[in-house]
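K.L.:
What follows is a predicted protein model with its sequence.
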Amino acid sequence: MKLIVIDSELSQSKSYDFDRRWIHVFLAGLAALVLCLLTLTWVVVERGNRIEETRAQLDGIQQDLLAQQYDLDSYYTYVERVMIEQAKRAGMMEARISRVEALGGRLADTAQIADEFDFYSLPAIGGPAEEDLALVHTTALPPVEDMTGEGALAIPEVDVAPQSLIEPESVSESLLTDTYKNLEQKLRYRQQELVSLQNLLLDENIHKEQYLAGKPVTSGWLSSKFGKRIDPFHGRVAWHKGVDFAGDWDSPILAVASGVVVWSGERYGYGDMVEIDHGNGYATRYGHNRKNLVKLGDVVTKGQQIAEMGSSGRSTGPHVHFEVLKNGKQVNPRRYIYRKAF
């Protein structure tokens, strides 16, 4: 093969003879070089595309992680705030229980009641203890090569557990739940004690109010006893169904126990009289009053003034005729007048 080269400036030409085999080798080498360059270019471009895809996936995962971390932080911030509020409520409830215990203790001491109403001791509670469990959430991402194939960029494992889960706060939800259960049980126990104490004190107070004891006057003297006596009007022996307390005009006449007025007005032989029903079969009568201060159906308390001393009816002077009736029959008032108060 001959190659002619012409120089335009010198108007000369040169010719070169080449072996056809070398020309073939040169062309083959040139073609191989071009092919290698094209292959290398394709590899570089494909590699770059895969890297970009991997980076895009990594950015998406990181955005998801940030969103999840934000949601978790928001949730545990809310939980922590709720737990703080619940802890405050538990403290207030404990303070109220303490005041109830103090009040119940003072009432129990004042009433001198049995030891089962011991408000200074803890209530009898118990049960098996449960193990405390710490919950730790850890989430790891799979390697990127599992998603994009061999040779992709490696993505490290990411721990998305919030610090509040890894290291629980000193006040946990389970602890607050147990505290509430104990407080509720304690409060129910104290409420039952207070109700029982209230009923006991009410019964005791009612019994105390209904307990017949004392004189129906604040001043004066016993002028006539219960039983046989000489009747001041006809001079013969007669049965006196009560006792008489003489005193000054308008002196207060008092109820010796609480009850309901079943009579208030004039009655034969008694003049102006008040009769009080005290329950349990007991009743008292107060006769010869100048003025009655209560009316039928009134509820009177122990020691309340019910009348003013006078001399109405069959009477020789200002006094009160006092009777005690048990199951409708007059009994000697002496044992009730002088017995020890409840």
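P.N.:
Yes, it's here.
K.L.:
Every contact and neighbour count from this point should use C-alpha atoms.
P.N.:
OK.
K.L.:
Confirm that L3 sits in a strand.
P.N.:
Yes: judged by DSSP: H, G, I helix; E, B strand; the rest coil, L3 forms part of a strand.
K.L.:
From R21, how far out is it?
P.N.:
14 Å (C-alpha to C-alpha, to the nearest Å).
K.L.:
check contacts around N332.
P.N.:
F226, G227, K241, G242, E323, V324 (C-alpha atoms under 8 Å, 6 or more residues apart in numbering).
K.L.:
and those, which two are the farthest apart?
P.N.:
Using C-alpha to C-alpha, those span at most 12.8 Å, a distance reached by G227 and V324.
K.L.:
what do the two both touch?
P.N.:
G242, N332.
K.L.:
Looking at the two, which is more packed in?
P.N.:
V324 (25 against 13; other C-alpha atoms under 10 Å).
K.L.:
neighbours around the closest residue to that one other than its chain neighbours, how many?
P.N.:
Among residues not flanking V324 along the chain, T284 sits closest, at 4.6 Å (C-alpha to C-alpha, 6 or more residues apart in numbering). A count of neighbours around T284, defined by other C-alpha under 10 Å, yields 23.
K.L.:
Over to the one 3 residues further on?
P.N.:
G287 has 32 neighbours, counted by other C-alpha under 10 Å.
K.L.:
What is the helix or strand hosting it packed up against?
P.N.:
Element membership for G287, per DSSP states H and E: strand 282-292. When contacts are defined as 3 or more C-alpha pairs under 8 Å, 6 or more residues apart in numbering; DSSP states H and E, strand 282-292 packs onto strand 271-279, strand 305-309, strand 319-326.
K.L.:
Let me have the ones you listed in CSV, extended by distance to V294.
P.N.:
Shown next, in CSV, are the helices and strands packed on strand 282-292 (distance: least, C-alpha to C-alpha, whole Å):
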stretch, distance to V294
strand 271-279, 8
strand 305-309, 6
strand 319-326, 16
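K.L.:
put this beside the first:
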Amino acid sequence: MNIILISNNLAKARTLTLTTKHLVLLAGAFLSSSVLLAMGLNYLSLRYADKLDSPTLRSLVLSVHQEEHQKAQSYLRDSLNAMAIRMGQMQAQLLRLDSVGARLAELSGMKPQEFLFNQSPGQGGALPTLPTQDLSFVEMGNKIQELSAILDDRSDKLGALDSLLMQDRLKKKMLPSVMPIEAKWYSSGFGVRIDPFTGRSAFHEGVDFTATTGTPIKAAASGVVVYSDYHPEYGNMIDVDHGNEFVSRYAHASKRLVKVGQVVVRGQKIAEVGSTGRSTGPHLHFEVRHKGLPQNPSRFLKMPG
């Protein structure tokens, strides 16, 4: 590198030639001076730190510490609030699980004292032999998340089981299983018998209960009235549809108390015993039909002991 020097004191211009070696030496000198200057400043700051300590500098340092502390406290508060909210949700889930558990116990026929859902289960054991340690804030949060996931899973499964048991119970309630009249025996059973009018063998599609005129006739199960009229052979007759193609029939009544389309519940009075239609005396003719075919009512009815 050539450097040309021009001055009024010089008769002619001079030229300086800088080689690579010169440039390296200059760079090294510059770096060395920079390092020495930094070391000197650092020494002075340490040597005279007490003299440099001023209220302004001290307040600046305290301000930085306070800002970091406030950030940490804010993060801690937010985390605790989130954990508190989640704990509240978990408590609500536990209350729901308690109610579902109590209902499941009832549906399954368990005794209430076998599962005390309103009390915490007993726990205990010997003192731990291995060293113990406190849970950290992060570990506590992880445990809560894990427990929350387990609660969600158990809640879904118990809810599904509750629905299935409830559906099964409703189906049983919809079956014609309640005695339609207060009686302990049939005057005429289901199946082949001697017809009281012709004296010939005939198939009896239901069962007969002898009773005095006016005796209440009750619905054997909940359902919808699909027929309520006078029939040439059955006399005053009522058909109740219970769903799943099950229909119960009540015949020879003296009085009908329900209309077509009316919803009736199990055990509700729907008619009174009589001797209308093809009948030899006051009684209730009761049938159970599935898909239009007669079924033996004794398979469904719960006879009183």
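P.N.:
Okay, I see it. Predicted model only: the values in this text are computed from it and were never measured.
K.L.:
rewinding a little: who's in contact with the residue mapped onto the residue nearest to V324 of the first structure from the second structure?
P.N.:
If you follow T284 of the first structure across to the second structure using TM-score structural alignment, you land on S248. By C-alpha under 8 Å, 6+ apart, the contact set of S248 of the second structure is P176, A220, D239, V240, D241, H242, F286, E287, V288, R289.
K.L.:
before we move on, what about T39 of the first structure?
P.N.:
By C-alpha under 8 Å, 6+ apart, T39 of the first structure has no neighbours at all.
K.L.:
That one and Q191 of the first structure: what is the separation?
P.N.:
89 Å.
K.L.:
again with L37 of the first structure
P.N.:
The value you get for L37 of the first structure to Q191 of the first structure, if C-alpha to C-alpha is used, is 93 Å.
K.L.:
The two - which one has more neighbours?
P.N.:
Taking other C-alpha under 10 Å, L37 of the first structure and Q191 do not tie; Q191 has more neighbours (16 against 12).
K.L.:
Name the helix or strand for the more buried one, please.
P.N.:
helix 173-210.
K.L.:
any idea how far that helix is from the chain center?
P.N.:
13 Å (C-alpha atoms, centre = their mean, to the nearest Å).
K.L.:
and after it, which helix or strand comes next?
P.N.:
strand 221-224.
K.L.:
And that following strand, what does it pack against?
P.N.:
strand 243-246.
K.L.:
For the strand it packs on, grab the matching residue range in the second structure.
P.N.:
Under TM-score structural alignment, the match for strand 243-246 of the first structure is residues 207-210.
K.L.:
okay, now E67 of the second structure: neighbour count?
P.N.:
11.
K.L.:
Per the alignment, it pairs with which residue of the first structure?
P.N.:
Under TM-score structural alignment, E67 of the second structure pairs with D71 in the first structure.
K.L.:
Just the element for that match, please.
P.N.:
helix 20-111.
K.L.:
quick one: whichever helix or strand comes after that helix aligns where in the second structure?
P.N.:
Proceeding N to C from helix 20-111 of the first structure, the next assigned helix or strand is helix 145-148, under DSSP H and E. Counting by TM-score structural alignment, helix 145-148 of the first structure falls onto no part of the second structure.
K.L.:
what about the aligned partner of Q192 of the first structure in the second structure, distance to D168 of the second structure?
P.N.:
Matched by TM-score structural alignment, Q192 of the first structure corresponds to D156 in the second structure. Noted for D156 of the second structure: a distance of 18 Å to D168 of the second structure, by C-alpha to C-alpha.
K.L.:
ok so, going back, now, which of the contacts of S248 of the second structure sits nearest R58 of the second structure?
P.N.:
H242 (86.9 Å).
K.L.:
got a list of what the closest one touches?
P.N.:
Here H242 of the second structure is in contact with M174, L175, P176, A221, S222, G223, V224, S248 (C-alpha under 8 Å, 6+ apart).
K.L.:
Drop anything exposed from these.
P.N.:
Buried by 16 or more other C-alpha atoms under 10 Å: M174, L175, P176, A221, S222, G223, V224, S248, out of these.
K.L.:
one step back: grab the two from the contacts of S248 of the second structure that are most spread out in space.
P.N.:
For these, and using C-alpha to C-alpha, no pair is farther apart than H242 and F286, which are 14.7 Å apart.
K.L.:
Let me know how buried the residue lying closest to R285 of the first structure once chain neighbours are set aside is, in neighbour terms.
P.N.:
Among residues not flanking R285 of the first structure along the chain, E275 sits closest, at 4.4 Å (C-alpha to C-alpha, 6+ apart). If you count neighbours by other C-alpha under 10 Å, E275 of the first structure ends up with 22.
K.L.:
corresponding residue for E275 of the first structure in the second structure?
P.N.:
In the second structure, E275 of the first structure lands on D239 (TM-score structural alignment).
K.L.:
Report the separation between its match and F190 of the second structure.
P.N.:
18 Å.
K.L.:
try S248 of the second structure
P.N.:
For S248 of the second structure relative to F190 of the second structure (C-alpha to C-alpha), the value is 14 Å.
K.L.:
And for stretch 255-269 of the first structure, what's in contact with it?
P.N.:
209-216, 271-279, 292, 294-306, 313-314.
K.L.:
And it, what's buried?
P.N.:
A255, V256, A257, S258, G259, V260, V261, V262, W263, S264, G265, E266.
K.L.:
Can you give me the neighbour number for P294 of the second structure?
P.N.:
18.
K.L.:
just S177 of the second structure next, same as before
P.N.:
So S177 of the second structure, with other C-alpha under 10 Å, has 20 neighbours.
K.L.:
dump the residue contacts of it.
P.N.:
Contacts of S177 of the second structure by C-alpha under 8 Å, 6+ apart are A220, A221, F300, L301, K302.
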